[in-house]
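Asks: sequence-free structure coming up:
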């Protein structure tokens, strides 16, 4: 293969990468609603189902619609090619599901309706380029013989000494009525010991129906993470669901600051006593410590080492300040604690003398909020941009190597 051919192929590959990631930015142009729909199984019946193709960017495009999955053979799509105009924000699409005479296995059976966007010239070209695909899932629910229920658990958390609300939706997937359904909810502590119990109201459920039961619990406990187990009783059967929930706010607070054996002009050591008010071990707790004078001048900006603090326990963060430029007077000790993606801040009035540093106790710290920056959500929301930047770097490296070789 000649150098010219090789270079041309390299450029084509690089161009393909550029096009691929440029098209990735169009992923929000196409949508579908609903993304999931449930219908009951009716032997031998045909059901018409409607979905909406969403044209978010209000542009002209064509799409191919097809079915895949377990129930695809029972799905009839009359016109698989759909044309969407720029002035159509939503385009209705209909298809039929022809139920068989029987399905041996009870429960949920799925078919996915895939909407695949193509370029405007899909009918003129033998080879076309797909751009974006979205999926609407249809679930055909086959009832269980007799009485069969499932449940979920939703919890509205609360502050300490407020009421936590439990909601338990119960689904009767059987073909017989459930005369009485209710839930007993156990609240477990950090070591999974039972610290409370409540019972919900009681309901009746017709076949293939849903309803909810509720209960409340007074959270007269310390702040922290707790666990709820709901035992759902329906006639002579039970089903179990469980979830974690929180009481109060996750907080690490500064309790005291101690400075021993100090002389002005030397390095002062601050022992910052911090308390974990949560019912779990907190790892990698650290602080940013500033010393600020009355005019706003910052004398030090010190990051402490990280420590682990057990539940409901205290720890000591060590910070240092070289006082050779300091004078006798009043300063603010500004402490920001970092823990589990959150921060809390406390400003303490501090008096510097010849041979002592004393602090004035201040109000309890408050949670400032979660950290910003490159956390998991940031990365998730900007993944296309990040990948595109990486590809552009690779392309630039490729161009550099190409031009370097061509000069030889």
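Replies: That came through fine. Just so it is clear, the structure is predicted and the values come from calculations on it, not from any experiment.
Asks: Please make it C-alpha for all contacts and neighbour counts, starting now.
Replies: Will do.
Asks: Spell out which residues sit in contact with the closest residue to residue 24 other than its chain neighbours, please.
Replies: Nearest residue to residue 24 in three dimensions, chain neighbours excluded: residue 384, at 7.0 Å (Cα to Cα, 6 or more residues apart in numbering). Contact partners of residue 384, counting by Cα atoms under 8 Å, 6 or more residues apart in numbering, are 21, 24-25.
Asks: ends of stretch 139-148, how far apart?
Replies: One end of stretch 139-148 sits 18 Å from the other (Cα to Cα, to the nearest Å).
Asks: For the protein, just list every one of the helices.
Replies: 3-24, 376-381, 383-407 (DSSP state H).
Asks: List the contacts of the shortest one.
Replies: With contacts defined as Cα under 8 Å, 6+ apart, helix 376-381 is touched by no residue outside it.
Asks: distance between it and the chain's centre?
Replies: Averaging C-alpha positions (Cα atoms, centre = their mean, to the nearest Å) puts helix 376-381 9 Å from its chain's average.
Asks: ok, now stretch 144-162?
Replies: Worked out by Cα atoms, centre = their mean, stretch 144-162 lies 21 Å from the chain centre.
Asks: So for that stretch, first residue to last residue, what's the gap.
Replies: Using Cα to Cα, one end of stretch 144-162 lies 40 Å from the other.
Asks: Second structure for comparison follows:
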């Protein structure tokens, strides 16, 4: 007979987990999800949290506190009714710190809301009672006797070389004493842990439980692009300084070749994956690589151009390139890789070996363009083909429209002239056109006659005027002769 003794507890636990998971997926939540308090001996804090419940049926929530200070928490009520699909329900609580509580300076706990499913569902599903619980994490900071300070860096923003790095430290006095002349030193270490320089912060003072900030900055004009670590030591008069660490990047318009993977598993093509890392705090576009290949004697055996990529701020990217190796003999080869970006270049040389016999007598077109139909290149080719087809379509459409217009304006006039069979066919004109032609000829003759008459009159005047002049001269000469004879 099977012994079920040790399996029964496991089955019960699994049933409870299944029921809890089923109800944990219900529409219930709590806001906020975390709170932190700084309290002194004898302090009292009253606060609240809100339950978000959106199930279509009403329910009841049990409220309890758990953790290091559970006995210090009091609720207005131990349970609350949650209406079906109702608005948020507020839970109010009070935390009272006793005058004496030992040597602890930090306590953690949570205010837990345990949802009891409705009895109707239990009856329908035939399950035992189980709770789906949600909670709000509560951190309680208690003062230490004497002097005690905690400090932490705010996130340090990355900058480019030549810009200023600003440091902000949040400091809080968790001791019972007043802290005066709080100041700090920030050591800046490079990626290898070497000290670059030390920066001083400002000075501040804090009462017990008080909060404040310390500020510092670093001008990175001569800094090398790299990751840096800032280590702060804050002096406040206590036994040990408060410390904090933060990391940041000083960027430059530099791309590093982190690695080059060479795949020679296919004898007819060698594939290259060029892994890049940008140290610039902005996007760098159109990054690509050109590769020159040479054999063991230094003779150039081919070239290749990689895919093109845009690298985001401090981002990474991988360029892909291909070499037609089917016609190359076995041996060692060198790839001289030059990565182009923003009018700059970075180079790397890698060696690889080809094994086995060659599989072709020369470069093959399908292998030379092996990498052409990948990534952005494929999209570019598709766009070019579409544009060419669109251009051809527009050109043909325009030609068709021109032909249609020409056929409309140059449509021949159909004439139906009947000639006797025994006479040759002569080209005739419509009667109206003949009449118009005759009228035009008559008008032309009249205009010509009017132009001839003035010309004839002018010629007559020119012919008569000289005769008149001659007769006048003769008469004058005779008159003078008669006068002389009289004298």
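Replies: Right, received. Where do you want to start? The shown structure was predicted, so the numbers you read here are calculated from the model rather than taken from an experiment.
Asks: what about the residue lying closest to residue 162 of the second structure once chain neighbours are set aside, how many neighbours?
Replies: Among residues not flanking residue 162 of the second structure along the chain, residue 221 sits closest, at 3.7 Å (Cα to Cα, 6+ apart). Look at residue 221 of the second structure: counted by other Cα atoms under 10 Å, it has 11 neighbours.
Asks: Give the full set of residues in contact with residue 221 of the second structure.
Replies: Counting by Cα under 8 Å, 6+ apart, residue 221 of the second structure touches 161-163.
Asks: want to throw these into JSON lines with neighbour count and distance to residue 259 of the second structure?
Replies: Listed next are the contacts of residue 221 of the second structure as JSON lines, based on neighbours: other Cα atoms under 10 Å; distance: Cα to Cα, whole Å:
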{"residue": "161", "neighbour count": "22", "distance to residue 259 of the second structure": "25"}
{"residue": "162", "neighbour count": "16", "distance to residue 259 of the second structure": "28"}
{"residue": "163", "neighbour count": "15", "distance to residue 259 of the second structure": "29"}
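Asks: Out of the residues you listed, which is nearest to residue 374 of the second structure?
Replies: Of all those, residue 161 has the smallest distance to residue 374 of the second structure: 35.7 Å, by Cα to Cα.
Asks: so the closest one touches residue 227, yeah?
Replies: No: Residue 161 of the second structure lies out of contact with residue 227 (Cα atoms under 8 Å); the separation is 11.8 Å.
Asks: joint contacts of the two?
Replies: By Cα under 8 Å, 6+ apart, the residues touching both residue 161 of the second structure and residue 227 are residue 250.
Asks: ok, of the contacts of residue 384 of the first structure, which come out buried?
Replies: In these, burial by neighbour count holds for residue 21, counting by 16 or more other Cα atoms under 10 Å.
Asks: if we can go back for a sec, among the contacts of residue 221 of the second structure, which ones are in strands?
Replies: Using DSSP state E, no member of the contacts of residue 221 of the second structure falls within strands.
Asks: would CSV of the residues you listed with distance to residue 367 of the second structure be doable?
Replies: Below are these laid out as CSV (distance: Cα to Cα, whole Å):
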residue, distance to residue 367 of the second structure
161, 43
162, 46
163, 47
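Asks: ok, those vs residue 87 of the second structure, which is closest?
Replies: Using Cα to Cα, residue 163 comes nearest to residue 87 of the second structure of these, at 50.2 Å.
Asks: For the closest one, give me its contacts.
Replies: The contact partners of residue 163 of the second structure, by Cα under 8 Å, 6+ apart, come to 219-221.
Asks: Over to residue 333 of the second structure?
Replies: 293-296, 351-354.
Asks: In terms of distance to residue 14 of the second structure, which of the residues you listed ranks first?
Replies: Nearest to residue 14 of the second structure among those: residue 352, at 57.5 Å, using Cα to Cα.
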